[in-house]
Structures are given as structure tokens and as C-alpha cells.
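Need a 3D model of the sequence below.
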Amino acid sequence: MASDAGLDLVEVSPNVEPPVCRIMDYGKWLYQQKRKAKQNQKSHHSTTQKELRLGPEIGENDKNVKVGHARKFLEKGHKVQFTMRFRGREMMHVDQGRELMVSVIESLSDIAKPDKEPKLIGRRMIVVLTPAKK
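A predicted model of the protein is given here:
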């Protein structure tokens, strides 16, 4: 019957009694399975977290370059973590570092929002930005 119809005879369940067979176009079925797998893989987008490091004494132009890199990462859908490390006597000027972090957050506020406020953990100040939903 399969050869008369120009199709393939495919054994679906060989371990049952009697074995189950199906008349179908096997090449077409394989193509559809590959296509389904490809579609499922497309819909799964993994987000990664990128880290950018700043210092409390960073210059304005250097800060703008870091913000530009962060903007590119956020447009691709990645999370961005800004880390500011305070060394030595820089710990006396944590407020200046916080102001710098706030200015970075404000400059990226059109495409990202912070998960939390900048937080000081030991000698590091950390803030994570996530892409804003459009």
C-alpha cells in the first residue's frame, strides 16, 4: 500500500505485539522535526551579565566610553553590572563614587533600569542594570 501511494512504511513501535507501522512521507517528517527544533531554539534567548569596572576618579570621557559599551550590551539584551572599586584613601570619598554611579544610571535610564540602588559591599560598589521592556 505504501509503495502504491509513493510513501514510506515507518515502524512506529517495534516492541509491542503486533508492531505498529505508519504510512507516511519520512523525509518530509524529518524536515518538519528539524524545523520545529530550530524554532524552539530561536525562541530560547539566554541573557548574560556583562561587567564594566569603574574607578571613583574616572574622567568624564572615560566614563562616556564605558556608558557607550554598556548601551551596546543593553541593546543586545544583556544585563550590565557596574563595579566600582575603592582603593586606599578613596574609601573616604564613597559619596563621590555614589554620585558617579547615579550619573551613569541616569545616562542609561532611557534603555535600562537598575535592579537595586548602588550598594557598597566591602570596598566595592555594585549596581546591576537590566534592559527596559519596550
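
make it CA atoms for all contacts and neighbour counts henceforth
Fine.

what sits up against stretch 87-99?
Under the criterion Cα atoms under 8 Å, 6 or more residues apart in numbering, residues Gly55, Pro56, Met84, Phe86, Pro118, Arg123, Met125 lie in contact with stretch 87-99.

one more, for comparison:
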Amino acid sequence: MKNRYSEKHIINEQIQYSKVRLIDIFGKQLGIYTSNEALQIAKQEGLDLILISDKSEPPVCKITDYGKYKFTQEKKAKEAKKKQHQSSIKEVKMRYKIEEHDYKVRINQALRFLQSGDKVKVTVIFKGREIQHSNLAIDLLNKMAKDLHSCCDIQQSPSRDGKNMIMILSPQKK
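This next block holds a predicted model:
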């Protein structure tokens, strides 16, 4: 008989263990049975036998409706995926001779990115011969790192990248 279910879960005749620990549809342990006995019990109730864990000795199987079981597993996976946050790199750009108010705006921008769990790439842009003032840019980036030290870690210290000076900050681990 061809199995109409997914290959993701081991169910019914696919379970090839000599003995299994059996759990009923309500979560109550029924005891240890042979695979064939457990399958017969499941079929008598019109349900499926699903391998829950093969890590224990003997493996754990549950009697339940496979369609409902698969649906609840997918729902749990979806919820877990929702709670994950994909960290991306946000960029904050400025010049080395930035005014105080503009600097505070960039600090707030970086703070907002870090609090939402994103990494921040802070870039100081040079034009023309301004690259000779790279020490001022390093001072500015170090000042920014010091101002944000309570909520971030320096992932990459200030370094030159072409005609720019960059530093990467990552949110602190909680």
C-alpha cells in the first residue's frame, strides 16, 4: 500500500522498531508495545501512528490524526519563524565635519536601527582631497561608538574603504 502522506514524518507501516512507547490522542502514556500492536491499536481507533521521537529508548509514538498533527506542526513552525528577526545591515552616512545637531540625528538613527536588532554600518564620506583628514573621521567614529556603547558592540573598528571610512556596530546580546 502506497503511503499518501509526506515523507517528512515516519508514520504507520514506516515505523520499523521492535518496541515503541505509545501515547494516546489525549497525551496519556499507554505503555510499551511492539510496532505491529501499536499500529493495530491506532487502526482500531481510525487514527494514525506517528513517530514523535526516535532519540529515546524505546522510540516514542503517538496515536493521532496525521492531518491534524501535520497542521499543528506547520502552525508551530510558522509562529517560530515569525518570532525570528533577520538581522540586516543599515547604513548611516555623514561627513567628517558634521554639525552637532546633524550628528545627534545620526546617533538617534543608529540607535533606532540597533534597538530593532539590525547592524549599523557608519560611513564617513570624503570628497576630493578630504581623505587627508582621515584622523578626524576616526575620532568621529570613535566618538559615535562611545556615545552608543550602552546598546552596541563594535563589530569592525574604524577602517578605510576607498574614499570612505567605515565602522560596523552590532546590537548587544541580551
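
Who wins on neighbours among the contacts of stretch 87-99 of structure 1?
Most neighbours among the contacts of stretch 87-99 of structure 1, by other Cα atoms under 10 Å: Met84, with 23 neighbours.

which helices and strands does the helix or strand containing that one pack with?
Here Met84 of structure 1 sits within strand 79-85, counting by DSSP states H and E. With contacts taken as 3 or more Cα pairs under 8 Å, 6 or more residues apart in numbering; DSSP states H and E, strand 79-85 of structure 1 sits against strand 49-54, helix 60-75, strand 124-131.

If we use 6 Å, what do you get?
Under the contact criterion of 3 or more Cα pairs under 6 Å, 6 or more residues apart in numbering; DSSP states H and E, strand 79-85 of structure 1 touches strand 49-54, strand 124-131.

counterpart of the last one in structure 2, which residues?
Yep, that's strand 124-131 of structure 1 we're talking about. Using TM-score structural alignment, strand 124-131 of structure 1 corresponds to residues 164-171 of structure 2.

Kindly state which residue of structure 1 is aligned to His133 of structure 2.
Using TM-score structural alignment, His133 of structure 2 pairs with His93 in structure 1.

Tabulate the contacts of stretch 87-99 of structure 1 (a markdown table), appending distance to Gln49 of structure 1.
Output for the contacts of stretch 87-99 of structure 1, formatted as a markdown table (distance: Cα to Cα, whole Å):
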| residue | distance to Gln49 of structure 1 |
| --- | --- |
| Gly55 | 20 |
| Pro56 | 22 |
| Met84 | 16 |
| Phe86 | 22 |
| Pro118 | 17 |
| Arg123 | 21 |
| Met125 | 17 |
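
which residues touch the counterpart of Gln86 of structure 2 in structure 1?
Matched to structure 1 by TM-score structural alignment, Gln86 of structure 2 sits across from Ser46. By Cα atoms under 6 Å, 6 or more residues apart in numbering, no residues touch Ser46 of structure 1.

mind checking the SS state of Ser46 of structure 1?
When classified by DSSP: H, G, I helix; E, B strand; the rest coil, Ser46 of structure 1 comes out as coil.

what's the spacing between it and Asn64 of structure 1?
In this view, Ser46 of structure 1 and Asn64 of structure 1 are 27 Å apart by Cα to Cα, to the nearest Å.

Gly88 of structure 1 too?
Taken as Cα to Cα, the span from Gly88 of structure 1 to Asn64 of structure 1 is 25 Å.

residues contacting the residue nearest to Pro131 of structure 1 when sequence neighbours are not counted?
Nearest residue to Pro131 of structure 1 in three dimensions, chain neighbours excluded: Ala112, at 4.4 Å (Cα to Cα, 6 or more residues apart in numbering). Shown in contact with Ala112 of structure 1 (Cα under 6 Å, 6+ apart): Thr130, Pro131, Ala132.
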